[in-house]
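Undergrad: sequence below, structure please.
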Amino acid sequence: PVVIARGTPAPEARVHVSRHLLLTLAPLLPPPPEIPPVRLAPTARERQGAERWCRAHGVDPARLVLLHTGAGGAAKRWPAERFAALSGRLGEEGLAPVVLGGPADPEALDALRATGGLGFTLALDLGLRQLLALSALARGFVGNDSGLTHLAAVAGTPTLALFGPTDPVVWSPLGPVSRVLVARPLGGDPWGDLTPERVLAAFLEIAGATGRAA
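TA: Here you go, the predicted model:
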């Protein structure tokens, strides 16, 4: 049998994309009552490779926090200057922010560099398995509505997803420790109340603790 369906839910449906895709199989299989949990884990060798990467770049793995400034469209990107401010605040909390970037992220990375912020390490052009291993190692992850945010969530990493125009009901990451912050536009600013301070507070809450020595 052949099943033909929309790849994404109709806007009026407001059903998570994972459930939508499961429902496309309803002619063949009864859909589960809940979206099954998904978990991806690196191998021991991959985790060791992530630890080596951290040491080679002067990053303490115990303080690692991943940031991803990119997304599939400029409207979905939290402003670069706010990411730079967040990075600085994370450093003040004793954490070690690492900004992820790849071939699809040149505009986002250029915007971040243009802020003049220096309180982060760049991790460029890593493979998906390397990104999975770094995510599994990290204290937490902050990103936009993007594929890497979903990857971090299913790695079990405390994940904070920043949503602007997209609908979190449809696109929120699915993970055991994931949270979505939705921006409320203010005065023509689409990211309005989603300030670095608000994001930092939410991140520290899901990550559990800062990297400061007791």
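
Undergrad: for the rest of this, base every contact and every neighbour count on C-alpha atoms.
TA: OK.

Undergrad: I'd say Leu112 and Ala84 touch.
TA: Yes: between Leu112 and Ala84 there is a contact under C-alpha atoms under 8 Å: 6.7 Å.

Undergrad: run through the residues that contact the residue nearest to Pro173 when sequence neighbours are not counted.
TA: Leaving aside its sequence neighbours, Pro173 sits nearest to His150 (C-alpha to C-alpha, 6 or more residues apart in numbering; 4.9 Å). Applying C-alpha atoms under 8 Å, 6 or more residues apart in numbering to His150 gives the contacts 172-175.

Undergrad: considering these, which possesses the most neighbours?
TA: Neighbour count (other C-alpha atoms under 10 Å) singles out Pro173 as the most crowded of these, with 27 neighbours.

Undergrad: what strand or helix carries that residue?
TA: Per DSSP states H and E, Pro173 falls between elements, in no helix or strand.

Undergrad: what about it, distance to Thr115?
TA: From Pro173 across to Thr115, the span is 28 Å (C-alpha to C-alpha, to the nearest Å).

Undergrad: again with Leu21
TA: According to C-alpha to C-alpha, Leu21 stands 40 Å off from Thr115.

Undergrad: of these two, which one has the most company?
TA: Neighbour count, other C-alpha under 10 Å: between Leu21 and Thr115, Leu21 has more, with 17 against 14.

Undergrad: another one to check against the first:
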Amino acid sequence: MIVLGPAESSMEPVFREAGVPVLKDLDLSTVAAVARLASAFVGNDSGVSHLAAAVGAPGVVIFGPTDPVRWKPMGPGGDASIRVLRGDPIDSIEVREVAGAISKFVAQRQR
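TA: Take a look at the predicted model:
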């Protein structure tokens, strides 16, 4: 399942064609509830990534030119629950890097 915000609306057809359930236009309390139940999340350097981390969701946060040392989300699990991937430009981060990082969190959560 994927939660899309207004900035990601152009990606909706890609996920739907792949058969991925899409949630959109959610209020922040609903996003927090969904994140809390998620095995893991992938987000960018944004408030929603901070919200997901704050409710205890493990995940991968993708950074571009901003400094993750200063701006990375912190969750109750500390550094063990959030993996930062940084690329400048941000699109230099490979899909396989993200998939590899997130698969470790999903495997841990399913135990």
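
Undergrad: if we can go back for a sec, and the residue nearest to Pro173 of the first structure, what pairs with it in the second structure?
TA: Using TM-score structural alignment, the equivalent of His150 of the first structure in the second structure is His50.

Undergrad: and that match, that's in a helix?
TA: Yes: per DSSP: H, G, I helix; E, B strand; the rest coil, His50 of the second structure lies within a helix segment.

Undergrad: if we can go back for a sec, higher neighbour count, Leu112 and Ala84 of the first structure?
TA: Counted by other C-alpha under 10 Å, Leu112 of the first structure and Ala84 do not tie: Ala84 has more neighbours, with 24 against 20.

Undergrad: what's the nearest residue to the more buried one if we skip its chain neighbours?
TA: Gly117 (5.5 Å).

Undergrad: over to Ala52 of the second structure?
TA: Ala35 (5.3 Å).

Undergrad: need the contact list for the counterpart of the one you found in the first structure.
TA: Mapped onto the first structure by TM-score structural alignment, Ala35 of the second structure lines up with Ser135. Counting by C-alpha under 8 Å, 6+ apart, Ser135 of the first structure touches 66, 141, 151-152, 155, 157.

Undergrad: what about the most centrally placed residue in the second structure, which helix or strand?
TA: Nearest residue to the geometric centre of the second structure (C-alpha atoms, centre = their mean): Val42, 2.0 Å. Secondary-structure assignment from DSSP H and E places Val42 of the second structure in strand 41-44.

Undergrad: again with Val61 of the second structure
TA: Assigned by DSSP H and E, Val61 of the second structure falls in strand 59-63.

Undergrad: that strand aligns to what range in the first structure?
TA: Counting by TM-score structural alignment, strand 59-63 of the second structure falls onto residues 159-163 of the first structure.

Undergrad: can you give me the strands for the first structure?
TA: With DSSP state E applied, the first structure shows strands at 64-68, 96-101, 121-124, 140-144, 159-163, 178-182, listed in chain order.

Undergrad: can you put the ones you listed in TSV and add distance to Ala108 of the first structure?
TA: What follows is the strands of the first structure, written out as TSV (distance: least, C-alpha to C-alpha, whole Å):
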stretch	distance to Ala108 of the first structure
strand 64-68	9
strand 96-101	8
strand 121-124	12
strand 140-144	11
strand 159-163	15
strand 178-182	20
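
Undergrad: Glu107 of the first structure: which of the ones you listed is closest?
TA: Glu107 of the first structure lies closest, by C-alpha to C-alpha, to one member of the strands of the first structure: strand 96-101, at 10.2 Å.

Undergrad: any idea of the angle that closest one forms with strand 140-144?
TA: Computed by axes from the mean of the first three to the mean of the last three C-alpha atoms, to 10 degrees, the angle separating strand 96-101 of the first structure from strand 140-144 equals 40 degrees.

Undergrad: buried residues in strand 96-101 of the first structure?
TA: Of the residues in strand 96-101 of the first structure, 96-101 count as buried by neighbour count, 16 or more other C-alpha atoms under 10 Å.

Undergrad: of all those, which two lie farthest apart?
TA: Using C-alpha to C-alpha, the pair of the buried residues of strand 96-101 of the first structure lying farthest apart is Ala96 and Gly101, separated by 16.3 Å.

Undergrad: what segments of the first structure are helices?
TA: Listed in chain order, the helices of the first structure (DSSP state H) span 17-23, 44-56, 80-92, 106-114, 128-137, 147-154, 168-171, 196-207.
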